[in-house]
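S.K.: my questions are about this predicted structure, shown below with the sequence.
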Amino acid sequence: MARQAAGTRGLSSDGAQIAQWYQSLPTCTRFLLAATVTVTLLCGFQVVGPYRVALYWPLVIKQFQVWRLATTFMFTSTSLNGLIHVIMLYRHSLALETEEYVGRTADYAWFLLFCAVAMLSVSWVTATTVLSDGLLLALVTLWSLHRAEQIVSFFLGIRFPARYLPYALMGLDFVLGGGIPYGMFYGWGAAQAYYYLSVDLPAQGGLNYIPTPQLVYRLVGQARRADPRTVSSGFASSSNPIHQRPGGGHSWGQGRRLA
């Protein structure tokens, strides 16, 4: 009985540690991780069929199945590829939200919303049904743009500057998947557009044409505040720290095809 009680306490302690770790995550990363794991497991255990979470515009419009606009970004496979997808999603989102966007939850949420809307707009034309790889590539692209010269390790120990990481992932997916990774390309394009309009252009003395809307600040319960790393309107200095920051990084080891 004593051993059983000790084992129960051990399990409770482990559960408490996991809960504490989860609660310590920043808001957007916590939401992305929980949503992706939940939707993927529900589909993996066949509680919900993948067809119910994929993006089919006729069903969104005619039957008002609006949840598909969100779940298309949350579904991946339950294989090793899916596990790698979740790990990369977690690590890149955490790095962005705790470094470039530290104390700026609303701005990071706006980046995610901007990329989601951009990818949904393209999918309207191309009929792409799953955009989770696109969301991951958007995160990886923004992460790499802020750390362009940092050396990262990739498949089979190949090392190169971080700015090439999105292209390496798309190339690997193309080779292993046998087709053009359209969803990943959409995410790359959305992140490139966001970075140019909100970071590059203001750093060159121009305007930020996509400032975070006041509504987003209200939704996340954060007041708009001046920050030297972002410009909501007006002009920015060419010494913008976020544009020059090298940041930290990760060594990914052997690459795998993303699900």
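M.R.: The structure has been received and is ready for your questions.

S.K.: only C-alpha atoms for contact and neighbour calcs from this point on.
M.R.: Fine.

S.K.: which SS class is the residue most central in space within the chain?
M.R.: Nearest to the mean C-alpha position of the chain, counting by Cα atoms, centre = their mean, stands L139 at 4.1 Å. Classification of L139 into helix, strand or coil gives helix, according to DSSP: H, G, I helix; E, B strand; the rest coil.

S.K.: wait, it touches A95, no?
M.R.: No - applying Cα atoms under 8 Å, one finds L139 not in contact with A95, separated by 9.8 Å.

S.K.: overlap in contacts, those two.
M.R.: Shared contacts of L139 and A95 (Cα atoms under 8 Å, 6 or more residues apart in numbering): none.

S.K.: circling back: what residues are up against the residue nearest to the centre of the chain?
M.R.: By Cα under 8 Å, 6+ apart, the neighbours of L139 are L89, H92, S93, A191.

S.K.: roughly how far apart are L42 and M88?
M.R.: Distance, L42 to M88, using Cα to Cα, to the nearest Å: 20 Å.

S.K.: for the two, indicate the residue with more neighbours.
M.R.: Applying other Cα atoms under 10 Å to L42 and M88 shows that M88 carries more neighbours, namely 19 against 14.

S.K.: so L165 is in contact with S144, correct?
M.R.: Yes - L165 is within contact range of S144, at 6.9 Å (criterion: Cα under 8 Å).

S.K.: now do the helices in the stretch 51-200 of the chain.
M.R.: 57-62, 68-71, 80-95, 105-126, 132-145, 165-177, 182-195 (DSSP state H, counting those that start in this stretch).

S.K.: then this one, side by side with the first:
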Amino acid sequence: MNQFIGLLKVLKSPTIQSFCKIAYVPIRFITIAKKSIALPLYTCSSLHDVSFSTILLTVFLFVTELFPYSKISNIFLQMDLESFLLGIPVVTRYWFLASTIVPLLGRFGFIQMQWMYLEWDLVVSKFHIWRPLTSAIYYPITPQTGFHWLMMCYFLYNYSKALERETYRGRSADYLFMLIFNWFFCVGICMAMGIYFLLEPMVMSVLYVWCQVNKDTIVSFWFGMRFPARYLPWVLWGFNAVLRGGGTNELVGIIVGHAYFFVALKYPDEYGVDLISTPEFLHRLIPDEDGGIHGQDGDIRGPRQQPRGGHHWPGGAGARLGGN
């Protein structure tokens, strides 16, 4: 017993504790190096496949694992992720999470792209009935498409949140019906045109509706260009057609967004007749909040408040694209 007590005194001595603190770093370095490097390099078949972003992610994971109680870790621990997510309206919240998490899982090899994309033969002949849904939330992230995917996530977050919070305030069931309406027509058009992924047309359709509801709001683009929001979808279409080629995905989103805007908002506002209405089961799924009214009678007779804040693509004064 005396020997045990003596051992405890030795272990509690300042010298031993200082040694443990010094030895902690190299020991932890060895134990977590393999763990932190394995994830970002999972999909790299050779050293030639290692990109700068992969190296950066490796360093980030390594540092945060190596120093869990450092200031770096504390910064991320202090981020109130729960409050951020709860601040997003319910429909936009789940759509945003699905459209960010699922592509990232695919990027790191947890999901295979071959099971996610939309194709007529696979849906009809082989009865892959999940593909119309997975193709709406999946996007192949590569070094060439990564930045474009980030921009789609920004547009989704900002404009979907703005629509659900303003035009459909207290009526998230009606907003969910809008997304279902747009998704249904995106599936049909994309299958006919051979478009494999629906995320971009879906986001563009939501952006188009916001721009029509807020058509007189002045937005800013690159090089200080300023114009009414009604022109923004066409500017983005031309911008992507020049820089990336094509522009088909954006055009599909514009067509679908215009179809919904006319049928659900413009026609009822002008003629007082609802051509479509939200099914009752959606109202039971997401009950209206106080002040919400059933139906698709959003007021389109004047500009709404633009999304606030924003990133710098494009930048400038006015209603910055992608503002939150």
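M.R.: Sure, I can see it. Just so it is clear, the model here is predicted, and its values are computed rather than measured.

S.K.: re earlier: can you lay out the helices of the stretch 51-200 of structure 1 as JSON lines showing distance to G7 of structure 1?
M.R.: Formatted as JSON lines, the helices of the stretch 51-200 of structure 1 follow (distance: least, Cα to Cα, whole Å):
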{"stretch": "helix 57-62", "distance to G7 of structure 1": "48"}
{"stretch": "helix 68-71", "distance to G7 of structure 1": "38"}
{"stretch": "helix 80-95", "distance to G7 of structure 1": "28"}
{"stretch": "helix 105-126", "distance to G7 of structure 1": "39"}
{"stretch": "helix 132-145", "distance to G7 of structure 1": "38"}
{"stretch": "helix 165-177", "distance to G7 of structure 1": "43"}
{"stretch": "helix 182-195", "distance to G7 of structure 1": "45"}
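
S.K.: out of the ones you listed, nearest to T38 of structure 1?
M.R.: helix 68-71 (10.3 Å; Cα to Cα).

S.K.: how much does the closest one stray from structure 2?
M.R.: For helix 68-71 of structure 1, the mean deviation from structure 2 after alignment is 1.3 Å (mean Cα distance after the TM-score superposition for structure 1).

S.K.: how far off centre is that helix?
M.R.: Distance of helix 68-71 of structure 1 from the chain centroid (Cα atoms, centre = their mean, to the nearest Å) equals 15 Å.

S.K.: what does it correspond to over in structure 2?
M.R.: Here helix 68-71 of structure 1 aligns to structure 2 at residues 131-134, judged by TM-score structural alignment.

S.K.: report how many residues lie close to L265 of structure 2.
M.R.: For L265 of structure 2, the neighbour count with other Cα under 10 Å is 22.

S.K.: with T54 of structure 2 instead?
M.R.: The tally of other residues near T54 of structure 2 (other Cα under 10 Å) stands at 19.

S.K.: cool, and L85 of structure 2?
M.R.: Other residues near L85 of structure 2 come to 15 when the count uses other Cα under 10 Å.

S.K.: that one matches what in structure 1?
M.R.: Match for L85 of structure 2 (TM-score structural alignment): Y22.

S.K.: ok, the residue nearest to its match when sequence neighbours are not counted to S153 of structure 1 distance?
M.R.: Excluding its sequence neighbours, the residue lying closest to Y22 of structure 1 (Cα to Cα, 6 or more residues apart in numbering) is R30, at 6.9 Å. Look at R30 of structure 1 and S153 of structure 1: by Cα to Cα, they are 26 Å apart.

S.K.: so for these two, which sits in the more crowded spot?
M.R.: S153 (19 against 16).

S.K.: which position in structure 2 pairs with the more buried one?
M.R.: Structural alignment (TM-score structural alignment) places S153 of structure 1 against S220 in structure 2.

S.K.: tally of neighbours for the residue nearest to that match when sequence neighbours are not counted?
M.R.: Leaving aside its chain neighbours, S220 of structure 2 sits nearest to R226 (4.4 Å; criterion: Cα to Cα, 6+ apart). The tally of other residues near R226 of structure 2 (other Cα under 10 Å) stands at 16.
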